[in-house]
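**Student:** Sequence and predicted structure, then a few things I'm wondering about:
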Amino acid sequence: MKQTAIIFLGLLLFGGTTKSQNTDPIFNGQDLSNWVPVLRSEANADTVFYVKDGIMNAGGDPFGYIRTKDSYENYELSLEWRWTGEPSNSGLLLAITGEDKVWPHCIEAQLKHKNAGDLVLMHKGAQASVQGQDYQVDPEVRWVSVANKFNPSSEKTPGEWNSYRIRFLNGTLELWINDTLQMQATNVTPTKGPIGLQSEGSHIQFRNIELIQL
């Protein structure tokens, strides 16, 4: 019994050390010092994106996003979100590439109400394969391409906290909404860049933002 307890304790310590080595604190729950705001129109970014009680807030107006200063590739990202009023649109921008603008070249994990889990490709060069079908942006048709989520919405009632888990490894992307797999894509491009959270319509909150490098 004593030996079993020692082994169990050792596993706990080893697991804790591994997580500490691989986890990147992209949001410290106190301020936005690791983030860069990008807005469509002139506005005080501090009134659009701000932290209160350990929660990151995005006002929804004007449109824009706030992104990490650092770039990431091969990771698992988890967070919680909720709408504080009438739900509308938002998203997680992955592998932001090139110029900071609204909206940038990237891969979006959709957060639009009832559509969380859709995959949105933005601008020429963004592409993915989903269930044997290739998706890419044709700028002569539209600047985005959308692959719809696999299942009916698994979002909770507006006002309740939802969980989003994203695994992005070697060009394969999985999106889990409240533990339901809503998207799995391969041959995803681009794969590396900052991560952003959108302000796009109405007030949304984010918390427990954690990234584990794979």
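**Tutor:** That came through, no problem.
**Student:** rest of the way, CA atoms for contacts and neighbours
**Tutor:** Will do.
**Student:** and for stretch 58-70, what are the contacting residues?
**Tutor:** 26, 34-41, 43, 47-50, 102-103, 193-205 (CA atoms under 8 Å, 6 or more residues apart in numbering).
**Student:** Which residue lies nearest the spatial centre of this structure?
**Tutor:** residue 92 (3.4 Å; CA atoms, centre = their mean).
**Student:** in which helix or strand would I find that one?
**Tutor:** Assigned by DSSP states H and E, residue 92 belongs to strand 91-97.
**Student:** Please look at residue 19 and residue 212 and confirm they touch.
**Tutor:** Yes - with contacts counted by CA atoms under 8 Å, residue 19 reaches residue 212, the gap being 7.5 Å.
**Student:** Neighbour count: these two, which is higher?
**Tutor:** The residue with more neighbours, out of residue 19 and residue 212, is residue 212; 18 against 12, by other CA atoms under 10 Å.
**Student:** Assumed that one was part of a helix.
**Tutor:** No - the assignment for residue 212, made by DSSP: H, G, I helix; E, B strand; the rest coil, is strand rather than a helix.
**Student:** Report the contact partners of it.
**Tutor:** When contacts are counted by CA under 8 Å, 6+ apart, residue 212 touches 19, 22, 23, 24, 75, 76, 77.
**Student:** Please give me every residue in contact with the second one.
**Tutor:** Under the criterion of CA under 8 Å, 6+ apart, the neighbours of residue 22 are 212, 213, 214.
**Student:** again with the first one
**Tutor:** The contact partners of residue 19, taken as CA under 8 Å, 6+ apart, are residue 212.
**Student:** quick one on the thing from earlier: same list, the contacts of residue 212, but as JSON lines with distance to residue 2 and secondary structure please.
**Tutor:** Below are the contacts of residue 212 laid out as JSON lines (distance: CA to CA, whole Å; DSSP: H, G, I helix; E, B strand; the rest coil):
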{"residue": "19", "distance to residue 2": "26", "secondary structure": "helix"}
{"residue": "22", "distance to residue 2": "31", "secondary structure": "helix"}
{"residue": "23", "distance to residue 2": "32", "secondary structure": "strand"}
{"residue": "24", "distance to residue 2": "35", "secondary structure": "strand"}
{"residue": "75", "distance to residue 2": "37", "secondary structure": "strand"}
{"residue": "76", "distance to residue 2": "36", "secondary structure": "strand"}
{"residue": "77", "distance to residue 2": "37", "secondary structure": "strand"}
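**Student:** before we go on, here's another structure to hold up against the first:
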Amino acid sequence: MTTRREAIGLLAHLGLGAGAAALLPGGVLAQAGSAGGDWRPLLNGRDLTGWTFFQDGVGAQDRDGVIAFHDGEMHVLGPEYTGPENPGMGYIATAEEYGDYHLSLEYKWGPRRFAPRELAKRDSGILYHAPSGRDYLWPDCVEYQIMEQSTGDAIPVNHRAIQAISAGGLPSWPRDFPGNTQYAPQVNAGPNLRQHIRADGNFDTLEGWNTVELICRGDSAAHVVNGRIVTALYGLQAQHEADRAYASVTRGRILLQIESAEISFRNVRIRSL
């Protein structure tokens, strides 16, 4: 196990110094890696301008009121939803691709749960580095998991990543320990290959609003939950559909998932790094 002294040594190597280490965990490291331009809204809080909609079994039009906006908040599968008890899963997606950015948003769970996950933990997610093109369920991407007591996990789908070395519970960021070049193991999930990189700690709340942040810089990424950095990824790669070979990936569309649970989003904003 990495000691606190070794962690402080890493911070010194990164140019942060022991003073920053005294303010750990999490938020200081995230701030150190996220200086950038001015914030701007990515979702305007009124409609899906700049975004597209996809629901499995339904398509590109929101037939059943899956998405609704009130007072600057976007509600997913809320009271306005009038469709079947087993709504098709899907997402909203940015029309543009993004790279080198800091994304921030707030989310809050609602009470409604739907088949086939009435008894499962409520689940959603931010999918990033998704390619442009056709829409389909479980697209190629890196998922920033939003799930009860698992928010911040990373699930690369036909992508892969090197999990940062954790220095006593602190994923190394904005640079990893030298020599960490091993990609996390993949599992065959049928139509795709997946990794599951678990967050270092549970910092989400099941009641009220949570703030999550995603920092993408080059082929690296950090997941921040309520001010704590919980996951850091390096050497991000995507699998090319034609030859299944992996190559570095640094940009793509950003998606917010629709997954059988009521959830609200607000203050979805982004800035360039």
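**Tutor:** Great, that's in hand. This one's a predicted model, so the numbers in the text were calculated from it and none came from an experiment.
**Student:** TM-score for the pair, please.
**Tutor:** Laid over one another, the chains give 0.81 as their TM-score (TM-score structural alignment, normalised by the length of structure 1), with 192 aligned residues with a CA RMSD of 2.3 Å.
**Student:** What's the match for residue 117 of structure 1 in structure 2?
**Tutor:** When structure 2 is aligned by TM-score structural alignment, residue 117 of structure 1 is paired with residue 152.
**Student:** tell me which residues in the top helix by length along structure 2 are buried?
**Tutor:** The residue-count maximum for a helix in structure 2 (DSSP state H) belongs to helix 4-13. The neighbour-count check on helix 4-13 of structure 2 (16 or more other CA atoms under 10 Å) flags 7, 8, 9, 10, 11 as buried.
**Student:** tally of neighbours for residue 71 of structure 2?
**Tutor:** Neighbours around residue 71 of structure 2, by other CA under 10 Å: 8.
**Student:** show me what contacts the residue nearest to it when sequence neighbours are not counted?
**Tutor:** Nearest residue to residue 71 of structure 2, sequence neighbours excluded (CA to CA, 6 or more residues apart in numbering): residue 45, at 7.5 Å. Contacts of residue 45 of structure 2 were listed using CA under 8 Å, 6+ apart, and they are 69, 70, 71, 72, 73, 74, 266, 267.
**Student:** From residue 104 of structure 2, how far out is the third one?
**Tutor:** The one in question is residue 71 of structure 2. Going from residue 71 of structure 2 to residue 104 of structure 2 by CA to CA, to the nearest Å gives 19 Å.
**Student:** how near is residue 20 of structure 2 to residue 202 of structure 2?
**Tutor:** 22 Å.
**Student:** typo on my end, it should be residue 148 of structure 2
**Tutor:** Noted for residue 148 of structure 2: a distance of 9 Å to residue 202 of structure 2, by CA to CA.
**Student:** try residue 36 of structure 2
**Tutor:** 27 Å.
**Student:** Please pull up the equivalent of residue 77 of structure 1 in structure 2.
**Tutor:** Aligned partner of residue 77 of structure 1 by TM-score structural alignment: residue 103.
**Student:** May I see the buried residues of helix 4-13 of structure 2 arranged in TSV, with distance to residue 159 of structure 2 as well?
**Tutor:** Listed next are the buried residues of helix 4-13 of structure 2 as TSV, based on distance: CA to CA, whole Å:
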residue	distance to residue 159 of structure 2
7	29
8	32
9	32
10	28
11	29
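**Student:** so where do the helices sit in structure 1?
**Tutor:** 2-22, 45-48.
**Student:** how about the strands in the stretch 151-273 of structure 2?
**Tutor:** Counting by DSSP state E, counting those that start in this stretch, one finds strands in the stretch 151-273 of structure 2 at the ranges 154-157, 159-163, 187-188, 193-194, 210-217, 220-225, 228-239, 246-248, 251-258, 261-272.
**Student:** So which of the ones you listed is nearest residue 122 of structure 2?
**Tutor:** strand 261-272 (5.5 Å; CA to CA).
**Student:** picking up where we left off before, could you dump the strands of the stretch 151-273 of structure 2 to TSV with distance to residue 180 of structure 2?
**Tutor:** Compiled in TSV, these are given as follows (distance: least, CA to CA, whole Å):
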stretch	distance to residue 180 of structure 2
strand 154-157	18
strand 159-163	8
strand 187-188	21
strand 193-194	20
strand 210-217	18
strand 220-225	13
strand 228-239	9
strand 246-248	17
strand 251-258	23
strand 261-272	27
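**Student:** between those strands, which gets nearest to residue 97 of structure 2?
**Tutor:** Residue 97 of structure 2 sits nearest to strand 251-258 of all the strands of the stretch 151-273 of structure 2, at 4.3 Å, using CA to CA.
**Student:** Specify, as a residue range, where the closest one falls in structure 1.
**Tutor:** Strand 251-258 of structure 2 covers residues 192-199 of structure 1 once aligned (TM-score structural alignment).
**Student:** That stretch: end-to-end distance?
**Tutor:** In stretch 192-199 of structure 1, first residue to last residue: 22 Å (CA to CA).
**Student:** what's the answer for stretch 104-123 of structure 2, then?
**Tutor:** From start residue to end residue, stretch 104-123 of structure 2 stretches across 18 Å - CA to CA.
**Student:** ok, and the closest non-adjacent residue to residue 67 of structure 2?
**Tutor:** Per CA to CA, 6+ apart, closest to residue 67 of structure 2 is residue 76, 4.9 Å.
**Student:** Tell me which residue of structure 1 lines up with the one you found.
**Tutor:** Aligned partner of residue 76 of structure 2 by TM-score structural alignment: residue 58.
**Student:** Residues touching stretch 198-208 of structure 1, excluding its own?
**Tutor:** 29, 48, 54-66, 78-93.
**Student:** picking that back up, just the buried ones from the contacts of residue 212 of structure 1, in ChimeraX syntax?
**Tutor:** This is how ChimeraX selects the buried members of the contacts of residue 212 of structure 1, with burial counted by 16+ other CA under 10 Å:
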select :23,24,75,76,77
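**Student:** Residue 167 of structure 1: which of the contacts of residue 212 of structure 1 is nearest?
**Tutor:** Nearest to residue 167 of structure 1, judged by CA to CA, of those is residue 76 at 4.4 Å.
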